[in-house]
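Student: A predicted structure for the sequence below; I have some questions about it.
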Amino acid sequence: MIYAGLDVGSRTIKLVIFDTVVKESLITETGANPLRRCREILAGRKLRRLVVTGYGRHLVASTQGGKVVSEIRAFAVGARYLLPDCQGVIDIGGQDCKVVRLSMEGDVLKFEMNDRCAAGTGKFLEVMAHTLEADIGAIGDLALTASRKITINSLCTVFAESEVVSLIGRGEETAAIALALHEAIATRVATMARRVGIKGKAVFAGGASLNRCLVRLLGEKLGIELTVPDSPQLVGALGAALLAKHEDGQ
């Protein structure tokens, strides 16, 4: 029997097809019409059950017949499947950031989510990479080459960008600016994680977890072991697929 988990994010849509193991997965751009994109993804598939999560979950589930689950629950379930003894999840996506503390049994104890401000999200880094004329996929490695540390004082994307422009105008090293931006993001997310009380092992999910500099800085600031899965962007969709199987009594 085939179960599907669909994570409809603001930037990308993720699909996981699950039976007794992951049978298939894909990541595609959300685009301007996420409903149409999801219909294309699901077309021709014979599914036993579908569970949808992500910011577009209600829109898609209402037309595709899937059950809706929160991102918090989906990420918690997906993370525990990948790392059974993890006690926390940190997800930095394109437009939001979430941190979740889990019990030893995998229940959600506390969580915090930032979806109203770009600070601490992939969007923040994307804007700054553009300002620095750096590739978003390589900006983390660039930051790790910095020869000295400087500070970005503002966490607001607009004001931080102004600071970056000023630093460029003063001839500051690009790598040092990149490192300062990563420090700003890591500080914001670490503050959220401390409020939630994440301790022990944690799964770092989302596209930003592919950034080696962010992984290092967050681990240092929190003093915990961060595990980045092989496909960190699929954690939410995986959790949704597992919940689909659970809903079917499997």
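Tutor: Yes, it's here.
Student: alpha carbons only for contacts and neighbour counts from here, please
Tutor: Will do.
Student: any idea how far the residue nearest the centre of the chain lies from residue 109?
Tutor: Centroid check for the chain by CA atoms, centre = their mean gives residue 206 as the closest residue, at 2.5 Å. Residue 206 sits at a distance of 21 Å from residue 109 (criterion: CA to CA, to the nearest Å).
Student: do residue 132 as well
Tutor: Between residue 132 and residue 109 the distance is 39 Å, computed by CA to CA.
Student: between the two, point out the one with more neighbours.
Tutor: A count of neighbours by other CA atoms under 10 Å puts residue 132 above the other of residue 132 and residue 109, at 19 against 14.
Student: contacts only, for the more buried one.
Tutor: Neighbouring residues of residue 132 by CA atoms under 8 Å, 6 or more residues apart in numbering: 164, 174.
Student: use this one as the comparison:
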Amino acid sequence: MYYAGLDAGSTYLKAALIKDNEVIATGVENSGISNNENATNLINMLCEKARIKIDDLGCIMSTGYSRRSLDIAKDNVSEITAHAFGVQLTSPEGIKPGLIIDIGGQDSKVICLNNDGLVKNFVMNDKCAAGTGKFIEVIAQILDTTIDKVGPLSKESLSPCDINSTCVVFAQTEVISLIARKKKREDILAGMHQSMAKRIGKMGRKFEYDSDIVMTGGGAKNSGLVEAFEDELMTDVFVANHPQFNGAIGAAVYSRYMANKGL
């Protein structure tokens, strides 16, 4: 049986199709005023990829910022729960997640899981763009580079800059000041990653866990940021498969879970 999940974020609408313990297909659209239409188009696209019909889906579940507005979904689930169920499928082989670090476009989350993989506790930063994908995007633009180059560039740094501002507006000013002082781009980027890792790592230290750390969200594709978290937390940080689709995958896994319970 196939199951589908939709993750309706503030910037992107993502979709995932699963069968058994395999991700069959994923898709993404920009969020907008036509989210319902975009959601239907995404589900149709996933079904075409799998060569099935919508009627073959066991359930469609939504999550994310606009999860309650998607008419095509049978039900919805919170982002926190969706991410917890998502890593059941996306964690690298042999990894048991005890802590999830999710770096999204507009917020960042740290989710602590119990031994059964269910949510034990969580903390979320959604009040300021600092520590999010948007923060990285803004700094990348100032430094005249692109998101995909930020990670590799930062790893060339030999002397990371200190970036102390916890507000993205003040951090921008701080970065402009560093440029004026002729600091190297790679050192500024490495300093940005260290600042994010310190800020979010502090959130994670609130929890007790005895298994692995798995990173999700678009930020997980930034190798420099992953390394900064490893240095800050002094342990390995594993990147989920399909990290930016973990929420949508989790919604699909949750829909299967609910269906198996007869709910």
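Tutor: Good, I have the coordinates. Everything numeric here is computed off the predicted structure, so don't read it as measured data.
Student: can you calculate the TM-score here?
Tutor: Here the TM-score for the pair of chains, by TM-score structural alignment, normalised by the length of structure 1, is 0.93; 248 aligned residues with a CA RMSD of 1.7 Å.
Student: hmm, back to that, now the residue nearest to the centre of structure 1: closest residue in space, sequence neighbours ignored.
Tutor: residue 233 (4.4 Å; CA to CA, 6 or more residues apart in numbering).
Student: sorry, back to before: how about the equivalent of the residue nearest to the centre of structure 1 over in structure 2, what does it touch?
Tutor: When structure 2 is aligned by TM-score structural alignment, residue 206 of structure 1 is paired with residue 217. Residue 217 of structure 2 sits next to 102-104, 243-246 when contact means CA under 8 Å, 6+ apart.
Student: have a look at structure 2 and report its longest helix.
Tutor: Identified as the longest helix of structure 2 according to DSSP state H is helix 185-204.
Student: next, the angle from the next helix or strand after it to helix 185-204.
Tutor: Moving toward the C-terminus from helix 185-204 of structure 2, the next helix or strand (DSSP states H and E) is strand 212-216. If you take axes from the mean of the first three to the mean of the last three CA atoms, to 10 degrees, strand 212-216 of structure 2 sits at 120 degrees to helix 185-204.
Student: that older thread, make sure the residue nearest to residue 206 of structure 1 is indeed in a helix.
Tutor: Yes. Using DSSP: H, G, I helix; E, B strand; the rest coil, the assignment for residue 233 of structure 1 is a helix.
Student: that one: neighbour count?
Tutor: For residue 233 of structure 1, the count of nearby residues is 26 (other CA under 10 Å).
Student: which residue lines up with it in structure 2?
Tutor: Matched across to structure 2, residue 233 of structure 1 falls on residue 244, judged by TM-score structural alignment.
Student: quick check, its match in contact with residue 222.
Tutor: No. Using CA atoms under 8 Å, residue 244 of structure 2 is not in contact with residue 222, being 11.3 Å away.
Student: tell me who's in contact with the aligned residue in structure 1 for residue 154 of structure 2.
Tutor: Using TM-score structural alignment, the partner of residue 154 of structure 2 in structure 1 is residue 143. Counting by CA under 8 Å, 6+ apart, residue 143 of structure 1 touches 175-179, 182, 213.
Student: gap between stretch 187-195 of structure 1 and the chain center?
Tutor: A distance of 15 Å separates the C-alpha centroid of stretch 187-195 of structure 1 from that of its chain, computed with CA atoms, centre = their mean, to the nearest Å.
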